[in-house]
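**Student:** turn this into a structure:
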Amino acid sequence: MNAHAVPQWTADGLPSAAELDAALSAATPQQVIAAALDVVGRERLAAVSSFGTESAALLKVIADVDPAIPVIFLDTGWLFAETLSYRDQLVERLGLRDVRSIKPDAETLAREDADNELWFSNPDACCRIRKVEPLARALGPFDAWINGRKRFQGGARSTISVVEQDGGRLKFNPFANISQAEIAAIYAEAKLPPHPLVASGFRSVGCMPCTSRASADEDARAGRWRGRPKTECGIHTVSTL
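**Tutor:** Alright, predicted model coming up:
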C-alpha cells in the first residue's frame, strides 16, 4: 500500500473513489478488501462472485479477511450444473458464511423470456433480466461491492482502477493489478480445487448457452458470446444505482 492513509467516513459520507484509489493503487488484494471492510463496514459491503474459473482465488482472500462478508451469486437459470456444485464446494471449503444466491424475477422472465430463447435473439436483454436487474436489487442494502475483474483480462477491463464509482456505490477491484501467475500461486498455496469445466477446455465460464471452450492461444474470455460483438454481461458496464 502506498504512503497515503486510507480515507474514512466523514460527516459528508463515504470518501470518494478517487481518494480511495489513490490510497490503494499499490495495495495487495488482502489490503484492499480489509480497507473496504474498514471504511464501509460489513453490513454495507458485499462481494459479487460468479464462482467461475478464477473465482476461488478472490473468495479465498475474502475468507481470509472476513468469511462473513456477504457474497452475492447470480443464479441466472442458465448456469452449468458444474458451476452450482462448485459454488457449494467452495462455500464449504472456504467457510463462507453469507452466500446469497439471487435468481431473476419470475414475472419478468414470464413476460420477456417465456420461451427461454432471449439469449439467442437478444443476449443483452437476456443478461439484463437475468443478471443486471437481479444484481441491482441484491445490492440495494449496500454502499459498496467487491468484484474479481483483472486488467490482464483485456478489453474494457484493461484500464480498471482499484476503486471506482459505480452510480451511488463504490466498487472495489482488489485483483485489478494481479497477474495470472499470482492467481495460480493462490490456488497452489491454498490447494484450491479448479472449476470442474477447466479440464474440458473452458477458460471462462458464464451461462451455458453463451459459453464455449477457448484454446490456449485465445484470450481467456474468447469463449464468452463467441461470434458476437458482446464482451460483457452488463453488470460492470451498467450502473447498479
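**Student:** C-alpha only now, for contacts and for neighbours.
**Tutor:** Fine.
**Student:** gap between Met1 and Pro174?
**Tutor:** Applying CA to CA, to the nearest Å, the value for Met1 to Pro174 is 12 Å.
**Student:** would you map the helices across the protein?
**Tutor:** Listed from the start of the chain, the chain has helices (DSSP state H) covering 17-24, 29-40, 55-65, 81-94, 106-112, 118-121, 123-127, 133-138, 180-190.
**Student:** in the second one, what counts as buried?
**Tutor:** By neighbour count, with 16 or more other CA atoms under 10 Å as the criterion, the buried positions of helix 29-40 are 29-37, 39-40.
**Student:** with the third one instead?
**Tutor:** Taking 16+ other CA under 10 Å as the neighbour-count basis, helix 55-65 is seen to contain the buried residues 55-63, 65.
**Student:** wait, Leu37 sits on Ala47?
**Tutor:** No: if you go by CA atoms under 8 Å, Leu37 and Ala47 don't touch, sitting 10.8 Å apart.
**Student:** quick revisit: with respect to Arg151, which of the helices of the chain lies nearest?
**Tutor:** helix 180-190 (10.2 Å; CA to CA).
**Student:** what about stretch 33-52, start to end distance?
**Tutor:** Distance across stretch 33-52, first residue to last, is 20 Å (CA to CA).
**Student:** who touches it?
**Tutor:** 6-9, 14, 55, 59, 62, 65, 68-74, 83, 86-87, 139, 141-148, 172, 174, 195, 204-206 (CA atoms under 8 Å, 6 or more residues apart in numbering).
**Student:** go on, stretch 103-112?
**Tutor:** 74-77, 118, 129-131, 133-134.
**Student:** same question for stretch 74-93.
**Tutor:** 49-52, 56, 96-97, 99, 101-104, 130-131, 134-135, 195-197, 206-209.
**Student:** give me the buried stretch members for that stretch, please.
**Tutor:** Residues 74-76, 79-80, 83, 86-87, 90-91 are the ones in stretch 74-93 that count as buried (16+ other CA under 10 Å).
**Student:** straight-line length of stretch 174-184, end to end?
**Tutor:** End-to-end distance for stretch 174-184: 16 Å, by CA to CA.
**Student:** report the distance from it to the chain centre.
**Tutor:** Using CA atoms, centre = their mean, to the nearest Å, the mean C-alpha position of stretch 174-184 is found 14 Å from that of the whole chain.
**Student:** stretch 136-149 too?
**Tutor:** The chain centroid and the centroid of stretch 136-149 are separated by 9 Å under CA atoms, centre = their mean.
**Student:** quick one more, to check against the first:
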Amino acid sequence: MMPEAAQTLRVPGRAEDLAGLYGGIEGAELLGLLSREVFPGRIALVSSFGTESAVLLAMAAEADPAFPVIFVNTGKLFGETLRYRDQLVKRLGLTDVREVGPSAAELAAGDPDGMLFNRDYDACCQLRKTVPLQRALAGLDAWVTGRKRFQSATRAALPLFEQDGDRIKVNPLADWDKERLEEEFTRRDLPRHPLEADGFLSIGCYTCTERVAPGADPRSGRWAGSAKTECGIHMNWTGTAR
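**Tutor:** A predicted model of the protein is given here:
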C-alpha cells in the first residue's frame, strides 16, 4: 500500500525526503513505485552482473520487465561475466538492457596500448567506467545500485536514498546481510556467477580482480595491494569513499 503522502508526490525531493516517504518499502514494490510514480521514464538500474547482482535484477524484472538496466562494458570484463549477463537477461525476461562503454576515440586518446590499468587504476576506471556511465545517465533523475553495507568498511553507513548531485541514488539492498541475500538466491532459484565458486566474490575487470581469501572483506580482491576501494562510479558518496 502506497503511503498517503507518496500519492501526491510527483516531483522528486531530496534523498532525506524520499527516505521519509518510502523508507518502509522495499524490493520490487519499491522499484515499481519509484519507476511508475516518482521517476517515470527517468530512472535506471546500473548493474555489473556480478556475484550478487541477480537478486536486484530479479526485483527489477518483477517490478517491470522493461525496467531500464545499464551495463558498463569496459572492454576488459571476464568472458564469464558477459555470458552470465546473457543468461540472466534471458532468465529474468529483462527487455531494456543498455550496454555502454568507452568509445574507440576515447580509448585511442586515453589508453592506446590498453595497459593504462597497469599505470593508473583511477585513470583507467575514469576512462572505461565513469565517463561512459555519466553519458548513460544523462536525462535521468535517479539510478539504482546494488551496494550493501556488509560489502566493505567504506559502505558501512550506506543509506537507502543518497544524494548524487542533482540525481538520487537508490540502494534497495543497503541493509541486507549476506544471509538474507543467500536466502533470496535460493527462494528465487537464481543462477550464480560462474567465478564465485572459484573464490571471486566481487568481480570487475579481469585486469584488477583477484580471488578473496576465506573470511576476508568481499571486495578485498578488487585492486588488491592498493588503497583503492571504489572504481569511481560511487566516489561521490558522502562517506569515506569520497
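**Student:** ok, back up a step: just the buried residues of helix 55-65 of the first structure now: which is nearest Ser161 of the first structure?
**Tutor:** Taking CA to CA as the measure, Ser161 of the first structure lies nearest Leu58 of the buried residues of helix 55-65 of the first structure, at 16.6 Å.
**Student:** map that closest one onto the second structure.
**Tutor:** In the second structure, the residue paired with Leu58 of the first structure is Leu56, using TM-score structural alignment.
**Student:** so who does the aligned residue in the second structure for Ala17 of the first structure touch?
**Tutor:** By TM-score structural alignment, Ala17 of the first structure lines up with Ala15 in the second structure. Neighbour list for Ala15 of the second structure: 161-163, 168 [criterion: CA under 8 Å, 6+ apart].
**Student:** let's see 10 Å
**Tutor:** Ala15 of the second structure is in contact with 159-164, 167-170, counting by CA atoms under 10 Å, 6 or more residues apart in numbering.
**Student:** what do you get for Glu183 of the second structure?
**Tutor:** Contacts of Glu183 of the second structure (CA under 10 Å, 6+ apart): Asp189.
**Student:** mind checking how far it is from Arg219 of the second structure?
**Tutor:** 21 Å.
**Student:** what does Glu29 of the second structure give?
**Tutor:** Taking CA to CA, one finds Glu29 of the second structure at 29 Å from Arg219 of the second structure.
**Student:** again with Thr130 of the second structure
**Tutor:** Taken as CA to CA, the span from Thr130 of the second structure to Arg219 of the second structure is 19 Å.
**Student:** what's Thr28 of the first structure aligned with over in the second structure?
**Tutor:** Thr28 of the first structure maps onto Glu26 in the second structure, by TM-score structural alignment.
**Student:** not counting its neighbours along the chain, what's nearest its match?
**Tutor:** The shortest distance from Glu26 of the second structure to any non-neighbouring residue, by CA to CA, 6 or more residues apart in numbering, is to Pro172 (6.5 Å).
**Student:** buried stuff in stretch 144-164 of the second structure?
**Tutor:** So for stretch 144-164 of the second structure, counting by 16+ other CA under 10 Å, buried means 144-151, 154-155, 158-164.
**Student:** and it, which stretch of the first structure?
**Tutor:** So stretch 144-164 of the second structure sits over residues 146-166 in the first structure, by TM-score structural alignment.
**Student:** then stretch 101-120 of the second structure?
**Tutor:** Mapped onto the first structure using TM-score structural alignment, stretch 101-120 of the second structure covers residues 103-122.
**Student:** got it, and stretch 208-218 of the second structure?
**Tutor:** Under TM-score structural alignment, the match for stretch 208-218 of the second structure is residues 210-220.
**Student:** coming back round to it: export the buried residues of helix 55-65 of the first structure as TSV, with columns for distance to Asp113 of the first structure.
**Tutor:** Below are the buried residues of helix 55-65 of the first structure laid out as TSV (distance: CA to CA, whole Å):
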residue	distance to Asp113 of the first structure
Ser55	29
Ala56	31
Ala57	34
Leu58	33
Leu59	32
Lys60	36
Val61	37
Ile62	35
Ala63	36
Val65	40
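**Student:** ok, these vs Ala181 of the first structure, which is closest?
**Tutor:** Ala181 of the first structure lies nearest to Ala57 out of the buried residues of helix 55-65 of the first structure, by CA to CA, at 11.6 Å.
**Student:** OK, contacts around that closest one?
**Tutor:** Applying CA under 10 Å, 6+ apart to Ala57 of the first structure gives the contacts 51, 63, 148, 175, 182-188, 190, 192, 194.
**Student:** got it, and Val6 of the first structure?
**Tutor:** 15, 19-24, 32, 35-36, 38-39.
**Student:** now do Leu96 of the first structure
**Tutor:** Neighbouring residues of Leu96 of the first structure by CA under 10 Å, 6+ apart: 59-60, 62-64, 66-71, 90.
**Student:** state the distance from Ala36 of the first structure to Arg228 of the first structure.
**Tutor:** Ala36 of the first structure sits 36 Å away from Arg228 of the first structure, taking CA to CA as the criterion.
**Student:** again, but for Phe120 of the first structure
**Tutor:** Taking CA to CA, one finds Phe120 of the first structure at 11 Å from Arg228 of the first structure.
**Student:** can you find the partner of Val38 of the second structure in the first structure?
**Tutor:** Val38 of the second structure maps onto Val40 in the first structure, by TM-score structural alignment.
**Student:** returning to what we had before: got the buried residues of stretch 74-93 of the first structure as JSON lines, with distance to Thr108 of the first structure columns?
**Tutor:** Below are these laid out as JSON lines (distance: CA to CA, whole Å):
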{"residue": "Leu74", "distance to Thr108 of the first structure": "16"}
{"residue": "Asp75", "distance to Thr108 of the first structure": "15"}
{"residue": "Thr76", "distance to Thr108 of the first structure": "13"}
{"residue": "Leu79", "distance to Thr108 of the first structure": "18"}
{"residue": "Phe80", "distance to Thr108 of the first structure": "22"}
{"residue": "Thr83", "distance to Thr108 of the first structure": "24"}
{"residue": "Tyr86", "distance to Thr108 of the first structure": "28"}
{"residue": "Arg87", "distance to Thr108 of the first structure": "25"}
{"residue": "Leu90", "distance to Thr108 of the first structure": "30"}
{"residue": "Val91", "distance to Thr108 of the first structure": "29"}
